[in-house]
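Enquirer: Kindly generate the corresponding structure for this input.
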Amino acid sequence: MSLERIRRFLAGQHPPSPFLVIDPAVVTERVREFARELPHSLLFYAVKANPEPAVLRAVLAAGGGFDVAGPAEITACLAEGVAPDRLSYGNPIKKPADIAFAFDRGVREFVTDAASDLAHLAEHAPGASVTVRVLVDAPASATPFGRKFGCSPAEAAGLLRRAAELGLDPAGVAFHVGSQQADPAAWDAGIAAAAKIFAEFPFRRLNLGGGFGVTYRAPVPSLARYSAAIRASLAAHFPAGAPETALEPGRAIVAGAGLIRAEIVLVAQRGEHRWVYLDIGRYNGLAETENEAIPYRVDAGPGERGPVVIAGPTCDGDDVLYQHTPYELPLSLKAGDPVEILDAGAYTASYSSVSFNGIGPLRTYCLD
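Expert: Purely as a prediction, here's the structure:
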């Protein structure tokens, strides 16, 4: 068990909290699990979830590629020995200078969803492969993308044709069902849309994005259930044979590999509610508690429990983690007591601010 390995690693060590500990062995196993369940899909790990070098090395060792969102992530991957042909620039929002940076370093896979970005690609990444991202109406996820990314299927077909006219390689279509998607059937809408585009402009790769859920406090389907639903949808919408598929999981690869160790700063009774303040909050690692979207498991030890409001340490009034989601913690909690936040490997350290209230980024330690 990774939790046991991490606790053994921390035994006798007392680094200042808060901090994140990552077990790269879990990352390796999750990449291999995706390969078993969806064996004919290319995997591009979403680096934004956790760009820690040990995580990148674990993905690489397991045979994965990388979904990068900008020059810094490209540089980080190349520094760990990743070949440029294993990088996919998946962010449709990019400066022309960033496209040129990527192309100069050997990146040849790009995602787009707008004519102006396509023109920038033709100018700064001549001959590169492009995948067009489509907007789909997927079931609600914990952190949806709204309408920020993606174009209509008709626009996508037009962009693929235009890419060919510009000398680019119109490789495929992409979509994303939203992060922490709990419905295995959510991918069907995107696959159906892609099939309609394929009938008008055949392409060779369908990027299914990420979104695979992680069990925090509430269970989510197994990867086997997700993959079975995806395979069934591909068979239904592409009866003559589906294009090559690609995946961009981030959370599902690294969340379970991480544990945050924090401590109690203050316990205060405010009216009817007991408030427990941690030394970690929205701005130094727990950004995904915004709107209480991600309900982490919190372990504060044994003892009789009672309801609490959980808040972060800063002087910002929005730095409240959970006041609507019911949490119960030991009644004996006091300042200085340790707290563990489980399954915290994704979107924690990479989301923490540089120095809000003078608090530094979330420190990360990795097991060997």
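Enquirer: Please make it C-alpha for all contacts and neighbour counts, starting now.
Expert: Noted.
Enquirer: Helix, strand, or coil at Ala102?
Expert: Classification of Ala102 using DSSP: H, G, I helix; E, B strand; the rest coil returns helix.
Enquirer: neighbours of the closest residue to it other than its chain neighbours, just the number please.
Expert: What sits nearest to Ala102 in space, not counting adjacent residues and going by C-alpha to C-alpha, 6 or more residues apart in numbering, is Pro71, at 6.7 Å. A count of neighbours around Pro71, defined by other C-alpha atoms under 10 Å, yields 18.
Enquirer: close enough to count as contact, Pro71 and Pro96?
Expert: No. Counting by C-alpha atoms under 8 Å, Pro71 stays clear of Pro96, with 11.6 Å between them.
Enquirer: What's the local residue count around Asp368?
Expert: A count of neighbours around Asp368, defined by other C-alpha under 10 Å, yields 9.
Enquirer: Show me the residue at the heart of this protein, geometrically.
Expert: Of all residues in the chain, the one closest to the mean position by C-alpha atoms, centre = their mean is Gly250, 3.5 Å from it.
Enquirer: Spatially nearest residue to that residue, not counting backbone neighbours?
Expert: Distances taken as C-alpha to C-alpha, 6+ apart place Ala46 nearest to Gly250, at 4.5 Å, with adjacent residues excluded.
Enquirer: What of Glu29?
Expert: Distances taken as C-alpha to C-alpha, 6+ apart put Ala62 closest to Glu29, at 7.8 Å, once the chain neighbours are dropped.
Enquirer: Identify the residues contacting that neighbour.
Expert: By C-alpha atoms under 8 Å, 6 or more residues apart in numbering, Ala62 lies in contact with 28-29, 31-32.
Enquirer: Pick the one among those residues closest to Ala293.
Expert: The nearest member of those to Ala293, counting by C-alpha to C-alpha, is Val31 at 25.0 Å.
Enquirer: My understanding was that the closest one contacts Ala252; is that so?
Expert: No. Contact between Val31 and Ala252 fails when scored by C-alpha under 8 Å: they sit 9.1 Å apart.
Enquirer: where exactly do the strands run in the stretch 151-300 of the chain?
Expert: Along the stretch 151-300 of the chain, the stretches classed as strands by DSSP state E, counting those that start in this stretch are 169-174, 205-207, 244-247, 258-270, 273-278, 298-299.
Enquirer: sorry, back to before: how about the residue nearest to Ala102, what does it touch?
Expert: Counting by C-alpha under 8 Å, 6+ apart, Pro71 touches 98, 101-102.
Enquirer: ok, back up a step: the residue nearest to the centre of the chain touches Tyr45, doesn't it?
Expert: Yes. Counting by C-alpha under 8 Å, Gly250 touches Tyr45, with 5.6 Å between them.
Enquirer: in the stretch 51-200 of the chain, which spans are helices?
Expert: Assigned by DSSP state H, counting those that start in this stretch, the helices in the stretch 51-200 of the chain fall at 53-61, 71-79, 96-104, 115-124, 153-165, 187-200.
Enquirer: so which of those helices gets nearest Tyr365?
Expert: Tyr365 lies closest, by C-alpha to C-alpha, to one member of the helices of the stretch 51-200 of the chain: helix 53-61, at 9.5 Å.
Enquirer: Let's see this one next, to set against the first:
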Amino acid sequence: MENKLPCNRKYRLIPNSYVPVMLRPRKRQSDQLRPLNYRTMEVVVVEEGVKKQDIVADILNERIRRRLDESFYVLDLDDVLEKINQWKRCMPRVGLFYAVKCNSSAAILRVVAAAGCGFDVASKSEMQKALSTGVPSSRLVYSNTCKAASHLVHARRHALRLTVFDSEDELRKLHRLFPGAQVMVRLRYGDPAAAIPMSGRFGVDTATARRLLGVAWQLGLEVVGVAFHVGCGSSDPAAYVQAVAESRKVFDMRGEVGKPMRVLDIGGGFPGVLSKVAMSFPEFCAPINKALDEHFPPESGVEIMAEPGQYLVTTAQSLFTSVIGVKSEADGQEQDTYILSDGLYGACRDIATFHLQPTIRVHPAHPPASEPKKVKVTLCGPTCDSLDKLVSDFSMPEAHTGDWLELRNMGAYTNELASGFNGFPQPKTVVLVSKGHLSLIPT
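Expert: Below is the predicted model of the structure:
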């Protein structure tokens, strides 16, 4: 196909350096599978020797020239691929099943599928998105412990058999609607220091697991293993180590009824933007691998899987939001306030919810005469809600109306939690991918 931009979006190109192309949806494989939505993204193929920051600067200059001020994402697919490769190096025995809920960008899903990984899905919609990449249902795990009947029927229709449970009611629902499912009992075990604990609502203790396994076997369900999730934004690998040891106890219960289990799902929570981890990723993984080798050695034949989300995509995506207005102390504010084109109800919910300190770079609309001074400001979103405030007393270089702010590490949950409140549009995405990786996504 001819490489060109859509008529309503033009860039000032660097000659022979990078080529923007449009993503096209793949051919439908089933009337019940909607193709992935590629309408809200553009892809820039980065030639060898071209700096990505130069491409971003060119895109920003064009928006400034045309007085465009709507926020947009820049997604670096090479970063996602590096995370996948790092995972395979650091967790060689653990299959990667990417958590779709973290960022369901069509480009990310396609790259995950092309890299031979699977998907963690929690709803009919997420099933459709994952299956539309062309992966077989055997590379999906339905990780919702309480499934709507219609979603469960959809899973059965597409032979998505692997799932989890943590209640007797769920077992009886599975027996009634999907008796051929392969089920894992979800254990309650968490990292108390995790940013989002999961143990309050999900999972059961070991004693309850014993009772539920008995019910599952009596119903004739195929019990294949154990699952746990220590919480989003885990900061301590010891939580995984202890959960692996606890899972071994549940596996040993099989001897009581002679029903062997063969799958261990160690969940998500691996370091991303929500984690406060002082160690490197290889250091974080080392004690987990040691525990897996101790309790589930390779000769045990147990398949080990995990459901990382933010680990994979946090650093891959930046948000570019414009300063649409400034309210100063002279206007009666306690401190200067920058009103941004995105906020709490858009891509920045995590910043306010978890009191994160964003990493920001200012891109001035006009070159400053001198180095901008550091100021303490309040950052607010564009809506008419007074709660639409991201941070206060935030130290950053001084900015002015019309300038752009680059917020880094915005790949996790930003797309998914945006609501469109007050009619403000969700950011579109510019995807950067090196020429050598272009074959991993459809064009």
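Enquirer: Now for the nearest residue in space to Asp137 of structure 1 that is not next to it in sequence: which residues touch it?
Expert: Among residues not flanking Asp137 of structure 1 along the chain, Ala189 sits closest, at 7.0 Å (C-alpha to C-alpha, 6+ apart). Residues near Ala189 of structure 1 by C-alpha under 8 Å, 6+ apart: 136-138.
Enquirer: What lines up with Ala189 of structure 1 in structure 2?
Expert: Aligned by TM-score structural alignment, Ala189 of structure 1 pairs with Gln242 of structure 2.
Enquirer: picking that back up, got the helices of the stretch 51-200 of structure 1 as a markdown table, with distance to Cys315 of structure 1 columns?
Expert: Output for the helices of the stretch 51-200 of structure 1, formatted as a markdown table (distance: least, C-alpha to C-alpha, whole Å):
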| stretch | distance to Cys315 of structure 1 |
| --- | --- |
| helix 53-61 | 32 |
| helix 71-79 | 31 |
| helix 96-104 | 36 |
| helix 115-124 | 40 |
| helix 153-165 | 46 |
| helix 187-200 | 41 |
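Enquirer: So for Thr131 of structure 1, which of these sits nearest?
Expert: With distances scored as C-alpha to C-alpha, the stretch of those nearest to Thr131 of structure 1 is helix 153-165 (8.0 Å).
Enquirer: corresponding residues in structure 2 for the closest one?
Expert: Under TM-score structural alignment, helix 153-165 of structure 1 corresponds to residues 206-218 of structure 2.
Enquirer: Just the residues contacting that stretch, thanks.
Expert: 166-168, 171, 185, 187, 222-223, 246, 249-250, 253.
Enquirer: how about a cut-off of 7 Å?
Expert: With contact meaning C-alpha atoms under 7 Å, 6 or more residues apart in numbering, stretch 206-218 of structure 2 is reached by 168, 171, 185, 250.
Enquirer: top of those by neighbour count?
Expert: Neighbour counts for those (other C-alpha under 10 Å) peak at Val185, which has 31 neighbours.
Enquirer: Which residue in structure 1 aligns with that residue?
Expert: When structure 1 is aligned by TM-score structural alignment, the residue opposite Val185 of structure 2 is Val132.
Enquirer: cool, and Lys428 of structure 2?
Expert: In structure 1, Lys428 of structure 2 lands on Arg363 (TM-score structural alignment).
Enquirer: Wait, its match touches Phe19, no?
Expert: Yes. Assessed by C-alpha atoms under 7 Å, Arg363 of structure 1 is found in contact with Phe19 at 4.9 Å.
Enquirer: any idea where the strands of the stretch 1-150 of structure 2 begin and end?
Expert: In the stretch 1-150 of structure 2, the strands defined using DSSP E, counting those that start in this stretch lie at 18-21, 41-46, 72-76, 94-99, 118-121, 140-142.
Enquirer: I'd like those strands written out as CSV, with distance to Arg201 of structure 2 added.
Expert: Listed next are the strands of the stretch 1-150 of structure 2 as CSV, based on distance: least, C-alpha to C-alpha, whole Å:
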stretch, distance to Arg201 of structure 2
strand 18-21, 44
strand 41-46, 36
strand 72-76, 33
strand 94-99, 19
strand 118-121, 18
strand 140-142, 17
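Enquirer: So which of those is nearest Ala352 of structure 2?
Expert: strand 72-76 (18.7 Å).
Enquirer: one step back: write a ChimeraX command that selects only the buried members of the contacts of Ala62 of structure 1.
Expert: To isolate the buried members of the contacts of Ala62 of structure 1 in ChimeraX, using 16 or more other C-alpha atoms under 10 Å:
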select :28,31,32
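Enquirer: Out of the contacts of Ala62 of structure 1, name the two that are farthest from one another.
Expert: Using C-alpha to C-alpha, the contacts of Ala62 of structure 1 span at most 6.4 Å, a distance reached by Thr28 and Arg32.
Enquirer: neighbours around the equivalent of Ala412 of structure 2 over in structure 1, how many?
Expert: The alignment partner of Ala412 of structure 2 in structure 1, by TM-score structural alignment, is Ala346. Ala346 of structure 1 has 25 neighbouring residues, counting by other C-alpha under 10 Å.
Enquirer: list the contacts for Ala346 of structure 1?
Expert: Neighbour list for Ala346 of structure 1: 49-50, 251, 254-255 [criterion: C-alpha under 7 Å, 6+ apart].
Enquirer: Let's have those in TSV, adding distance to Asp368 of structure 1 and neighbour count.
Expert: Listed next are the contacts of Ala346 of structure 1 as TSV, based on distance: C-alpha to C-alpha, whole Å; neighbours: other C-alpha atoms under 10 Å:
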residue	distance to Asp368 of structure 1	neighbour count
Ala49	20	21
Asn50	17	24
Arg251	21	27
Val254	16	30
Ala255	18	25
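Enquirer: Tell me which of those residues you also see in structure 2.
Expert: Compared against structure 2 with both residues aligned by TM-score structural alignment, their matches' C-alpha atoms under 7 Å, these retain 49-50, 251, 254-255.
Enquirer: Name the nearest of the residues you listed relative to Phe238 of structure 1.
Expert: Relative to Phe238 of structure 1, the closest of these is Arg251; by C-alpha to C-alpha it sits at 28.2 Å.
Enquirer: which residues sit in contact with that closest one?
Expert: 49, 346.
Enquirer: Quick one: map it onto structure 2.
Expert: By TM-score structural alignment, Arg251 of structure 1 lines up with Gln310.
Enquirer: mind checking what Thr314 of structure 1 lines up with in structure 2?
Expert: Under the alignment (TM-score structural alignment), Thr314 of structure 1 maps onto Thr383 of structure 2.
Enquirer: Now for its match, how many residues are close by?
Expert: Using other C-alpha under 10 Å, Thr383 of structure 2 is surrounded by 22 other residues.
Enquirer: Cool, thanks, signing off.
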